[in-house]
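A.B. asks: fold the following.
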Amino acid sequence: MGTTLKASLGTPHLWGIAVGLVISGEYFGWSYGWGVAGTLGFLITALLVATMYTCFIFSFTELTTAIPHAGGPFAYSRRAFGERGGLIAGLATLIEFVFAPPAIAMAIGAYLNVQFPGLDPKLAAVGAYIIFMGLNIVGVSIAATFELVVTILAVVELLVFMGVVAPGFSFSNFVLNGWAGSNEFSLGAISGIFAAIPFAIWFFLAIEGAAMAAEEAKDPQRTIPKAYISGILTLVLLALGVMIFAGGVGDWTVLSNINDPLPQAMKTVVGENSGWLHMLVWIGLFGLVASFHGIILGYSRQFFALARAGYLPAGLAKLNRFHTPHRAIIAGGLIGIAAIYSDGLINLQGMSLTAAMITMSVFGAIVMYIMSMLSLFRLRQTEPNLPRSFMAPGYPVIPAIALALALVCLVAMAWFNTTIGLIFLGFMAAGFVWFQFTAHHREAAAGDTLLTGGAA
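C.D. replies: Model (predicted):
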């Protein structure tokens, strides 16, 4: 059916994808950061990471609008640094988007288990994969419309959560033992601030995935900046609001290592049998579903773009009659399901499966952010006449802030997560080995002027 994606998405769809990709991070995952940094330490971490993401998105939008390609960061880095640069960014992005869905799927299972205690969370997680892979296969317009609807519902639900728990909020609860389990700021608190970086990144992880829908966007030079800028502002406000309100309703330590912190926080205020609680569990699933569904769209486009360019087997670039990369969708799903059933088989630094998958995904994201910002600086030098409908504001300061903070995050991640970092390097090394033996695939791949710097 060819290898050309169909442009059918407008600004609301792209905003829905950008926010929807991320919004599950407001529902779960972030509270693991409290376990290592405390509420006050993690607040500092979250503010630093929010600064990084805001600077990053204002810079990244320049690349997305100038090079609207399904490969996103892979395309920008290949154009800036050649095939090996594209390989680094492409593999890192693929790791980010393939390892995030298992964590979200397990959270979906945990939320459903609240309502149905007899339901196996792993079985529910696999069921979620099957349903949403199917939805992505039947068409991007249908998938994006669904994403927009569930994202709006998820945003509304987070606002409802904050409103319902507000009467039970106490600042003294939030700050109690807020420095890594102590009331005193210390070296341990500083260590906790850096150790919590992966969980603060989870608040915003994957917003850049909307770039992978750029080939399917109508008038991307106009629609993408609107979607990205409104999206990051939405997410920063929601992240800070949810974290602060949840931390002030009672003993925050009981929320710090679970997959459903919001229902448990609300239970403290309204009681176990309140209709508000049941509404949060059911509607809260929309937040998880929005991200899960959106990241499936993201990983499939990354598989597709890498395969189309000859970096992965060409079969992954095939489109079905709905103009969607069905083989790429299925491939990522199989990896995710295998990850779900590896829970308990492998011990990664004593982490739960959810925390380990989040950390692995964040390693990929941070490497990709670094490559993207380096690509921005490189392309400003090598292609000053590249049509740029959106220019990074405050250049070069804003992109430099994003790059510097990303480098700090990578060093901290490697220091506190050595085992997972080595596994990440192993995946990257395997990709390089494949790359060395498959030059003929890239030679046989169809020409792509957006990758090589030809006429756009």
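
A.B. asks: C-alpha only now, for contacts and for neighbours.
C.D. replies: Fine.

A.B. asks: okay, now Trp276: neighbour count?
C.D. replies: Applying other CA atoms under 10 Å, we find 17 residues neighbouring Trp276.

A.B. asks: for it, give its distance to Ile283.
C.D. replies: Here Trp276 is placed at a distance of 10 Å from Ile283 (CA to CA, to the nearest Å).

A.B. asks: do the same with Ser230
C.D. replies: From Ser230 to Ile283 the distance is 23 Å (CA to CA).

A.B. asks: give me the more crowded residue out of the two.
C.D. replies: Ranked by neighbour count (other CA under 10 Å), Ser230 and Ile283 place Ile283 first, with 18 against 13.

A.B. asks: so what's the gap between the one helix or strand that one maps to and the chain middle?
C.D. replies: In the assignment (DSSP states H and E), Ile283 maps to helix 275-308. Centre-to-centre, helix 275-308 and its host chain are 10 Å apart (CA atoms, centre = their mean, to the nearest Å).

A.B. asks: which strands or helices does it pack on?
C.D. replies: Applying 3 or more CA pairs under 8 Å, 6 or more residues apart in numbering; DSSP states H and E, one finds that helix 275-308 contacts helix 11-22, helix 24-27, helix 73-115, helix 121-137, helix 140-165, helix 261-270, helix 326-340.

A.B. asks: show residues contacting the last one.
C.D. replies: Meaning helix 326-340. By CA atoms under 8 Å, 6 or more residues apart in numbering, the surrounding residues in contact with helix 326-340 are 98-99, 101-102, 106, 122, 125-126, 129, 133, 136-137, 296-297, 299-301, 303-304, 315-320, 353.

A.B. asks: so among these, which ones count as buried?
C.D. replies: 98-99, 101-102, 106, 122, 125-126, 129, 133, 136-137, 296-297, 299-301, 303-304, 316-320, 353 (16 or more other CA atoms under 10 Å).

A.B. asks: what residues sit buried inside the helix or strand hosting Ser361?
C.D. replies: Assigned by DSSP H and E, Ser361 belongs to helix 353-382. For helix 353-382, burial by neighbour count (16+ other CA under 10 Å) applies to 353-376, 378-379.

A.B. asks: and this one, so I can compare the two:
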Amino acid sequence: GWWVYLAAYAIFIGIHLSGVGEALKVMFVITAIALVGLVVFAVAAIPHFDSTNLTDIAVTDAAGASALLPFGLLGIWAAIPFAIWFFLAIEGVPLAAEETAEPERNVPKGIIAGMAVLLVTCVTVLVLTTGAGGAAAMSESGNPLVEALGDSGWAKVVNYIGLAGLIASFFSIIYAYSRQLFALSRAGYLPTVLSVTNSRKAPTLALIVPGVIGFLLSLIGQGALLLNMAVFGAALRYVLMMVSHIVLRRREPDMPRPYRTPGGVVTTGFALVIAVLAVIATFLVDSVAALCCLVVFAAFMAYFGIYSRHHLVANSPDEEFAALAAAEGELK
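C.D. replies: Have a look, this model is predicted:
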């Protein structure tokens, strides 16, 4: 019921309002519990693993279809938005840069460690869930890890521990959206009231306002639509991040870079192609979600064009950097 959603938002936003240190300690504990749940699942699923289950989906007449790829080449493309969920929001790690000791060293370490953990758990869950429960059955499942284990006692254990995984995702997204809104507000791109912090240095309204919006959206009962909107927004964000990286490398080649992307713009260019394909793939999966997300983006762009670009905060870190870059350009 709605009171469960309300309680969840109130409790977790309340923890974030108590300060970043307290919030991240709780997040760490919840994430650790979720990882234990994945280990328990892996141990329980191995005895049920059958390699024939990996390819038990009937082959269609799609182009390039085979036992390994029953929906053909288009099926690979359409699966990208679902694959993104294994890694969604890892790019939120840099949002903690201002609250991190020695961010130039520790933020890259955090991202790399996070990617490594996600890669291992991604492969483990994908292979064992499909091998234990069957690709056809799991493709229709709303709770695949539990259903892959059948009616065993392990399934109940994984079901309850798995709640920690949902909570960890929810908790980390609250942190990410609040810091993103804080940064945009501080620079004047959004109303500056969103960057006002409380006595614990937490951005109060940047936490509460999106929480209220999220709670109201949860009442419409369109979970799949909201999830696909999140994937489309993430994929579009990846495109913008890759483009920004390439532009910065070309326009600011002498900028201090404590951490440099392996492969430089070549790596980023490859990631840009994948991100563009992911954006297009979202339309294949749920065109309504993609269009809804585009409407939201258009509304924010209109707000920027009509109002916020005339009210940017001149002394924000973002604008100071832009002003410094312009001054250096004039000197050259």
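
A.B. asks: re earlier: now the helix holding Ile283 of structure 1 against helix 121-137, angle please.
C.D. replies: 60 degrees (axes from the mean of the first three to the mean of the last three CA atoms, to 10 degrees).

A.B. asks: trace Phe304 of structure 1 over to structure 2, please.
C.D. replies: Aligned by TM-score structural alignment, Phe304 of structure 1 pairs with Phe182 of structure 2.

A.B. asks: mind checking how far its match is from Ile111 of structure 2?
C.D. replies: Going from Phe182 of structure 2 to Ile111 of structure 2 by CA to CA gives 21 Å.

A.B. asks: again with Ala58 of structure 2
C.D. replies: For Ala58 of structure 2, the distance to Ile111 of structure 2 equals 39 Å [CA to CA].

A.B. asks: of the two, who's got more company?
C.D. replies: Higher neighbour count among Ala58 of structure 2 and Ile111: Ile111, with 16 against 13, using other CA under 10 Å.

A.B. asks: and Ala290 of structure 1, what's its match in structure 2?
C.D. replies: Alignment note: Ala290 of structure 1 maps to Ala168 in structure 2; criterion TM-score structural alignment.

A.B. asks: next, the contact list for its match, please.
C.D. replies: By CA under 8 Å, 6+ apart, the neighbours of Ala168 of structure 2 are Met27, Ile30, Thr31, Ala34.

A.B. asks: what do we get in structure 1 for the third one?
C.D. replies: This points to Thr31 of structure 2. Following TM-score structural alignment, the counterpart assigned to Thr31 of structure 2 within structure 1 is Thr151.

A.B. asks: contacts only, for the closest residue to its match other than its chain neighbours.
C.D. replies: Closest residue to Thr151 of structure 1 apart from its sequence neighbours, by CA to CA, 6 or more residues apart in numbering: Gly20 at 5.1 Å. Listed by CA under 8 Å, 6+ apart, the contact set of Gly20 of structure 1 reads Glu147, Leu148, Val150, Thr151, Gly287, Ala290, Ser291, Gly294.

A.B. asks: and if you look at Gly168 of structure 1?
C.D. replies: Contact analysis of Gly168 of structure 1 by CA under 8 Å, 6+ apart lists Gly248, Val249, Val269.

A.B. asks: for those residues, which ones persist in structure 2?
C.D. replies: Of the contacts of Gly168 of structure 1, the ones still in contact in structure 2 (both residues aligned by TM-score structural alignment, their matches' CA atoms under 8 Å) are Gly248, Val249.

A.B. asks: nearest to Leu237 of structure 1 among the contacts of Gly168 of structure 1?
C.D. replies: Gly248 (17.0 Å; CA to CA).

A.B. asks: next, the contact list for the aligned partner of Asp219 of structure 1 in structure 2, please.
C.D. replies: Matched to structure 2 by TM-score structural alignment, Asp219 of structure 1 sits across from Glu102. For Glu102 of structure 2, no contacting residues are found, by CA under 8 Å, 6+ apart.

A.B. asks: with the one 10 residues further on instead?
C.D. replies: Residues in contact with Ile112 of structure 2, defined by CA under 8 Å, 6+ apart, are absent; none qualify.

A.B. asks: how about it, what's its match in structure 1?
C.D. replies: Alignment note (TM-score structural alignment): Ile112 of structure 2 maps to Ile229 of structure 1.

A.B. asks: where does that match sit, in terms of helix or strand?
C.D. replies: Residue-wise, Ile229 of structure 1 maps onto helix 220-247 under DSSP H and E.

A.B. asks: for Arg442 of structure 1, same thing?
C.D. replies: Here Arg442 of structure 1 is assigned to helix 439-444, by DSSP H and E.

A.B. asks: for that helix, list every residue counted as buried.
C.D. replies: Neighbour counts using 16+ other CA under 10 Å place His441, Arg442 of helix 439-444 of structure 1 among the buried residues.

A.B. asks: how close does the residue nearest to Thr151 of structure 1 sit to Trp202 of structure 1?
C.D. replies: Taking CA to CA, one finds Gly20 of structure 1 at 13 Å from Trp202 of structure 1.

A.B. asks: identify the residues contacting Ile401 of structure 1.
C.D. replies: Contact analysis of Ile401 of structure 1 by CA under 8 Å, 6+ apart lists Met52, Cys55.

A.B. asks: what residue of structure 2 matches up with it?
C.D. replies: Using TM-score structural alignment, Ile401 of structure 1 sits opposite Phe270 in structure 2.

A.B. asks: before we move on, what about Ile423 of structure 1?
C.D. replies: Aligned counterpart of Ile423 of structure 1 in structure 2: Cys292 (TM-score structural alignment).
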